[in-house]
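**Q** Generate coordinates for the sequence data below:
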Amino acid sequence: MSPLQKSVFLIAVMALIWGAGLPVSKLGVQALGAWPFRLACAFISVLFLYAVFWKPVNALSTTLDAMLYLKLFIIAIPNVFLVPVLNNIALEHLSISDSTSLIYTMPCFTSFFAMILNRKLDGFSIASLTFCSIGIWLIIGKLEFSSSHLIILSSALSWSIGSLIAQRLKTDIDFRVKVFWQVTFGCFCTFLVSPLFLDWPTEIMAFPGSLSLSAAAAILFMGIVGGAIVFYIWFYLIKLQSAEYASYATLFSPVISVVLAMTYFGEKPPASTIIGFALILASALIVNIVRPAWVSRKSPETA
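**A** Now for the predicted structure:
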């Protein structure tokens, strides 16, 4: 399988996982609360990755220097810690449709930051950012903006910054070990700050009593599939292609999320949300499809 074929396959898998991720998280958050649900998912992710990759993890971890651990910690903060936590908090008060539309502004932010870092004005990125900004405005509205909207936008911003950091911070070690430690550091940060938002140990001890079958299934899905596996694919795509490519690989996910929200949660997004969602999706398509097609067409002409 060529690198391009592998990338396309991984994009399809990642899109399906992330498309189901927000609706499944909504179930878990509704049943358990944002922090207990996130803590459980983070713990399951670490256990799963260690069970799968324990040999390379044990073999290499003792030989890694402090600077490398610091780099992995820095990468983990936005991607593995902030994004899932902010998503879960926002889902307590925000619909899946709004959450989905706003979290997938991430590719637009990534293109914008990449344009700044490369110090090169790109008309396609500017057009994409314009469409994205209008879409955000339509979704949140002037009078309906809430802290939950700000939280989910902060998650998208963290995601885009994290993807660029992951690409630029070079960590030349076994990829499996790299993903394990990033997820482990993300879990550590979640546990570290959770006492600020939870009544330890009262709420933690009450956790088993509130664990229904659907909540347990949501934890397992988001811990293993939507946590460990999808992060492995995400970081691998960044390594295989680029941060911008990986970020736009999420294009198909919001469609799946919105369909599930309408089907299983009975959500009926207003016209402004649908139009805003379409503009955000169009902004992503501009950079992911239109720009590459334009560049490939111009390249033979300049050759």
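**Q** Every contact and neighbour count from this point should use C-alpha atoms.
**A** Fine.
**Q** sec struct for H93, please.
**A** coil (DSSP: H, G, I helix; E, B strand; the rest coil).
**Q** Who are the contact partners of it?
**A** Listed by CA atoms under 8 Å, 6 or more residues apart in numbering, the contact set of H93 reads S148.
**Q** Report the separation between it and L70.
**A** From H93 over to L70 the distance is 34 Å, taken as CA to CA, to the nearest Å.
**Q** Also W35?
**A** Using CA to CA, one gets 25 Å for the distance from W35 to L70.
**Q** how about this one, so we can line them up?
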Amino acid sequence: MSFDRRSVILLVVLTIAWGVNWPIMKLGVAHFPAMGFRLLCMAGGVLALGLALRVRGEPLRVPPGQWPTVVRLALFNMVVWHLLAICAVKMLSSGRAAILGYTMPIWAVVWGLVLYRERIGAAAWTGIACALTGTVLLLSGELAALAGSPAGTLLMLCAAAGWGLGTQMMKRSRIEMPVGVLTFWMLVVTLPFLLLGTLAFESGWRLPDAVEWGAIAYNAVVVFAYCHLVWFVLARSLPPVVSSLSVMFIPVVGVFSGMWLLGEQPHWQDYAAIVLMFAALASVLLVPLLRRRLREARSG
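**A** Reported below is the predicted structural model:
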């Protein structure tokens, strides 16, 4: 595990940028085809990330024999997540969608236990318990609304389960290529699936208006070209439980930014969930660092 000051800064920026995007997405798909919106965002993200990699001088070549791994990682980390999540966002409020989407850490733990016989320490179990309790609190005030949107709820839970499996796969992949190049090609692999979904299930295409173009630009540059890159760096460098729980504060940002942008009102459960999410983060990020410092002090 290598979690230094740079990783902390990246995680904070990732949390804010990704959390704010939930109400931004809701604005973007309010009157625009959802998969078409995601297709334009991802296409812009491919261009932005490809340009950034070229400026940095990184070759976009995929090493021989690595394409099956790239496609497999893209299917769970990108295709399942983006296809199902963007459809669910249209059916749910931005806050509810964010909360359900970030049950991902729980699914990552389940996949680790079932498929990989992963051992989880006491601190990680504490973090999981805090994160799960915080998620339940955030959902407690939304149960009636969620019951009225069973399709959106099911789609978002399936998206989260797929992303959780993809997180486990990302950590265990033995692919020999830079994370930026891997992210670029996973986005490219996902584009045809979004195009097929758009052509098969959506109609009423038109040019986006100013608000929709703004949401598309934010997603292309900030979410796809930056957030995905940072996330896959963390997912490959940290244990799956740690990387998964480290993003649990994103739904809190999503809920409160949705209140700010969309006029929703906070409840006591939202504030209690913040405390629990902080506890979850501390258990997987601060506790291991403190233990390491204590060992170093004793050995020194």
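**Q** of W35 and L70 of the first structure, who's got more company?
**A** More crowded of W35 of the first structure and L70, by other CA atoms under 10 Å: W35, with 21 against 11.
**Q** Remind me which helix or strand that one belongs to.
**A** helix 34-61 (DSSP states H and E).
**Q** residues near P208 of the second structure, how many?
**A** Neighbourhood size, P208 of the second structure [other CA under 10 Å]: 16.
**Q** helix/strand/coil for it?
**A** coil.
**Q** Now it: closest residue in space, sequence neighbours ignored.
**A** Closest residue to P208 of the second structure apart from its sequence neighbours, by CA to CA, 6 or more residues apart in numbering: F32 at 7.4 Å.
**Q** Could you give the number of residues near that neighbour?
**A** By the measure other CA under 10 Å, the count of residues near F32 of the second structure is 20.
**Q** Who are the contact partners of it?
**A** So F32 of the second structure contacts W205, P208, E212 (CA under 8 Å, 6+ apart).
**Q** before we move on, what about L27 of the second structure?
**A** V211, E212, A215.
**Q** Tabulate those in a markdown table, adding columns for secondary structure.
**A** Shown next, in a markdown table, are these (three-state DSSP):
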| residue | secondary structure |
| --- | --- |
| V211 | helix |
| E212 | helix |
| A215 | helix |
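**Q** ChimeraX command for the buried members of those residues?
**A** Under the burial definition 16 or more other CA atoms under 10 Å, those of these that qualify are selected in ChimeraX by:
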select :212,215
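**Q** and which of the contacts of L27 of the second structure is nearest P288 of the second structure?
**A** Checking these against P288 of the second structure by CA to CA gives A215 as the nearest, at 37.9 Å.
**Q** Can you report how many residues lie near V52 of the first structure?
**A** 12.
**Q** do the same with S272 of the first structure
**A** The local packing of S272 of the first structure (other CA under 10 Å) involves 16 other residues.
**Q** where does it sit relative to G123 of the first structure, distance-wise?
**A** Computed as CA to CA, the S272 of the first structure to G123 of the first structure distance reads 26 Å.
**Q** Then E203 of the first structure?
**A** When E203 of the first structure is compared with G123 of the first structure (using CA to CA), they lie 51 Å apart.
**Q** same check, this time on L68 of the first structure
**A** 37 Å.
**Q** swap in I233 of the first structure?
**A** Going from I233 of the first structure to G123 of the first structure by CA to CA gives 30 Å.
**Q** Just give the nearest non-adjacent residue to F180 of the first structure, would you?
**A** For F180 of the first structure, ignoring the flanking residues on the chain, the nearest one in space by CA to CA, 6+ apart is L49 at 6.0 Å.
**Q** wait, isn't that neighbour in contact with A228?
**A** Yes: in terms of CA atoms under 8 Å, L49 of the first structure counts as a neighbour of A228; the distance is 6.4 Å.
**Q** Tell me which residue of the second structure lines up with S111 of the first structure.
**A** If you follow S111 of the first structure across to the second structure using TM-score structural alignment, you land on V109.
**Q** Okay, strands next: where are they in the first structure?
**A** Shown for the first structure, no strands are assigned by DSSP state E.
**Q** Can you give me the neighbour number for P59 of the second structure?
**A** Neighbours of P59 of the second structure using other CA under 10 Å come to 12.
**Q** so who does it touch?
**A** With contacts defined as CA under 8 Å, 6+ apart, the neighbours of P59 of the second structure are L53, V181.
**Q** follow-up on the earlier one: closest one of the contacts of F32 of the second structure to G197 of the second structure?
**A** Nearest to G197 of the second structure among these is W205, at 13.5 Å by CA to CA.
**Q** OK, contacts around that closest one?
**A** Listed by CA under 8 Å, 6+ apart, the contact partners of W205 of the second structure are F32, P33.
**Q** Tell me how far the closest residue to S7 of the second structure other than its chain neighbours lies from V241 of the second structure.
**A** Once flanking residues are discounted, S7 of the second structure sits nearest to L234: 7.6 Å by CA to CA, 6+ apart. Remark: distance between L234 of the second structure and V241 of the second structure (CA to CA) = 11 Å.
**Q** for L157 of the second structure, same thing?
**A** Separation of L157 of the second structure from V241 of the second structure (CA to CA) stands at 18 Å.
**Q** A159 of the second structure now?
**A** Per CA to CA, A159 of the second structure is found 18 Å from V241 of the second structure.
**Q** More neighbours: which of the two?
**A** The residue with more neighbours, out of A159 of the second structure and V241, is A159; 28 against 25, by other CA under 10 Å.
**Q** Give me the aligned partner of the more buried one over in the first structure.
**A** Counting by TM-score structural alignment, A159 of the second structure lines up with S155 in the first structure.
**Q** OK, contacts around A127 of the first structure?
**A** S283, I286.
**Q** who has more neighbours, L68 and G123 of the first structure?
**A** A direct count of neighbours by other CA under 10 Å for L68 of the first structure and G123 places L68 higher, at 16 against 11.
**Q** Map the more buried one across to the second structure for me.
**A** Under the alignment by TM-score structural alignment, L68 of the first structure pairs with Q66 in the second structure.
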